[in-house]
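*Asks:* A predicted structure for the sequence below; I have some questions about it.
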Amino acid sequence: MEEAILRAAMEELTTNGYAAMTMERVAQRAGTNKNAIYRRWPTRAALGIAAYTQFVSTNTQVPDTGSLRGDALELLRRANSTFASPIGGILRALLAGARDDPLLLAQLQERTADAGSAPWLTILARAVARGELRPEALHPRVATVAVVLLRDEFITRGYPAVPNSVLADILDEVYLPLLRGRGTAHPPDPSG
């Protein structure tokens, strides 16, 4: 039943968007009643987030190109494609809804606390195993810098899809230098 409800919620989000999604419509699509939904998800926000996060998590395969840059570029391209798709539109609607709904914001923060770090940490762990990086690079906040910068491009610049040249800049000018710099000795602070 839960899978049917989440699938129906995702269909509703894709078809009508978060603003128009109602528990009644989701129940109708899932062939159940609103009470069955409310027992599992007390709010529309909770249901929308659950549907979105399940969809995104079941559609993530970690690339293995044999190099850190190749893997990171592939993950960025996939994220770019997702952000530019109707699924990305759902995420943007959930984020926009969070501005006026403290409950939705708290739920989004709870569900996305790791910012999707698992695939990024996987490619970094492979790079450490290949000797491309030091183990100090394995940190969730550091791992997700590239995708956070990509998300910022969508939010601040309003790109329908971020150009490949920007993806290369994110990797070559920020992400890879950051990762390679982790674990290096820092000079002592002269101010004490």
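*Replies:* Perfect, I can see it now. Numbers count the residues shown, from 1 in each chain.

*Asks:* could you use CA atoms for every contact and neighbour count after this?
*Replies:* Fine.

*Asks:* quick check, central residue of the protein?
*Replies:* For the chain, residue 116 is the residue whose C-alpha lies nearest the centre (Cα atoms, centre = their mean; 4.8 Å).

*Asks:* would you mind measuring from that one to residue 19?
*Replies:* 24 Å (Cα to Cα, to the nearest Å).

*Asks:* wait, doesn't residue 52 sit right on residue 8?
*Replies:* No - with contacts counted by Cα atoms under 8 Å, residue 52 stays clear of residue 8, the gap being 11.2 Å.

*Asks:* ranges for the helices of this protein?
*Replies:* 2-16, 23-30, 34-40, 44-58, 68-84, 86-98, 102-111, 117-130, 140-143, 145-157, 164-169, 176-181 (DSSP state H).

*Asks:* tabulate these in CSV, adding columns for mean neighbour count.
*Replies:* Formatted as CSV, the helices of the chain follow (neighbours: other Cα atoms under 10 Å):
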stretch, mean neighbour count
helix 2-16, 19
helix 23-30, 18
helix 34-40, 14
helix 44-58, 18
helix 68-84, 19
helix 86-98, 18
helix 102-111, 15
helix 117-130, 19
helix 140-143, 18
helix 145-157, 16
helix 164-169, 14
helix 176-181, 15
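
*Asks:* hmm, back to that, what sits closest to the residue nearest to the centre of the chain if chain neighbours are left out?
*Replies:* In space, and not counting its chain neighbours, residue 116 is closest to residue 144: 7.4 Å by Cα to Cα, 6 or more residues apart in numbering.

*Asks:* neighbours of that neighbour, how many?
*Replies:* 19 (other Cα atoms under 10 Å).

*Asks:* give the contact list for it.
*Replies:* Applying Cα atoms under 8 Å, 6 or more residues apart in numbering to residue 144 gives the contacts 115, 116, 117, 120.

*Asks:* the structure to be compared is supplied as follows:
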Amino acid sequence: MATEDPAGTRTRRRGPDLEHAILRAAADELTESGYPGLTMDRVAQRAGTNKNSIYRRWPNRAALGIEAYRLLATSVEPPDTGDLREDVLELLRRANRHWSSPLGAILRDLLAAVGGAPELLARLREDPRDDGAAQWLTVLGRAVARGEVRPESLHPRVATVAIVLVRNEFVMRGVPVVPDDVLVEILDQVYLPLVRARG
């Protein structure tokens, strides 16, 4: 991929520079057209490269879409209110806002596209915005330190069960947004009884 430096000399972008240009182009395409509108041709044109350069790095459109989505989905710090219930409710509300946003629509389309591909699903499960296990384990770990729940509750599947149920509302039920009373029900009827019963 050729670009001009300040002196007007043509240079060829390679390695990380080219990879970043491709990801930035794919992220811009996702923002403008969503995942259904993302094509290798349009990304290549936007990045000023060819499709072969893209396919050498990402084997298919879904893999490229996931990495571009991750570029858009910047990480946020988990809440720290001093109370487990309030922290979890805030995490659920953040996730709800994210999943019902245009960026969340891209995430839902990507989930539908990857189907049963475990390596791609694993990358989506690392979503920095709402359901990475690290955020949930951080919130739960603080609750353990405060004596609200026992250390036995610090298990990734236990920690993330609430967000899995919220995600299910979007993916399986197709709701545009989860009502707040459903979030509270998941929290009070499922999540808190589960983590408090551990140990």
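*Replies:* Alright, I've got the coordinates. Quick caveat: nothing in here was measured; it's all calculated off a predicted structure.

*Asks:* thinking again about what came up before, got TSV for the contacts of residue 144 of structure 1, with distance to residue 132 of structure 1 too?
*Replies:* Output for these, formatted as TSV (distance: Cα to Cα, whole Å):
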residue	distance to residue 132 of structure 1
115	24
116	22
117	19
120	15
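
*Asks:* quick one: which of those is nearest residue 77 of structure 1?
*Replies:* Residue 77 of structure 1 has its nearest neighbour among these in residue 120, at 13.1 Å by Cα to Cα.

*Asks:* residues contacting the alignment partner in structure 2 of the closest one?
*Replies:* Counting by TM-score structural alignment, residue 120 of structure 1 corresponds to residue 136 in structure 2. By Cα under 8 Å, 6+ apart, the contact list for residue 136 of structure 2 reads 78, 156, 159, 160.

*Asks:* wait, the first one touches residue 141, no?
*Replies:* Which is residue 78 of structure 2. No - counting by Cα under 8 Å, residue 78 of structure 2 does not reach residue 141; the two are 11.7 Å apart.

*Asks:* map residue 43 of structure 2 onto structure 1.
*Replies:* Under the alignment (TM-score structural alignment), residue 43 of structure 2 maps onto residue 26.

*Asks:* and if you look at residue 160 of structure 2?
*Replies:* By TM-score structural alignment, residue 160 of structure 2 lines up with residue 144.

*Asks:* next one: residue 93 of structure 2
*Replies:* Under the alignment (TM-score structural alignment), residue 93 of structure 2 maps onto residue 77.

*Asks:* check contacts around the residue nearest to its match when sequence neighbours are not counted.
*Replies:* Sequence neighbours aside, residue 167 is the residue nearest to residue 77 of structure 1 in space, at 7.7 Å (criterion: Cα to Cα, 6+ apart). If you count contacts by Cα under 8 Å, 6+ apart, residue 167 of structure 1 has them with 73, 76, 77, 150.

*Asks:* can I get those residues in JSON lines including distance to residue 157 of structure 1?
*Replies:* JSON lines is the format used below for these (distance: Cα to Cα, whole Å):
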{"residue": "73", "distance to residue 157 of structure 1": "20"}
{"residue": "76", "distance to residue 157 of structure 1": "17"}
{"residue": "77", "distance to residue 157 of structure 1": "17"}
{"residue": "150", "distance to residue 157 of structure 1": "10"}
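
*Asks:* looking at the residues you listed, which is nearest residue 98 of structure 1?
*Replies:* residue 150 (20.0 Å).

*Asks:* isn't the closest one up against residue 80?
*Replies:* Yes - between residue 150 of structure 1 and residue 80 there is a contact under Cα under 8 Å: 7.3 Å.

*Asks:* quick one, what contacts residue 79 of structure 1?
*Replies:* The contact partners of residue 79 of structure 1, by Cα under 8 Å, 6+ apart, come to residue 147.

*Asks:* what does residue 56 of structure 2 correspond to in structure 1?
*Replies:* Match for residue 56 of structure 2 (TM-score structural alignment): residue 39.

*Asks:* distance check, its match against residue 119 of structure 1.
*Replies:* 32 Å.

*Asks:* likewise for residue 76 of structure 1?
*Replies:* Distance from residue 76 of structure 1 to residue 119 of structure 1, by Cα to Cα: 11 Å.
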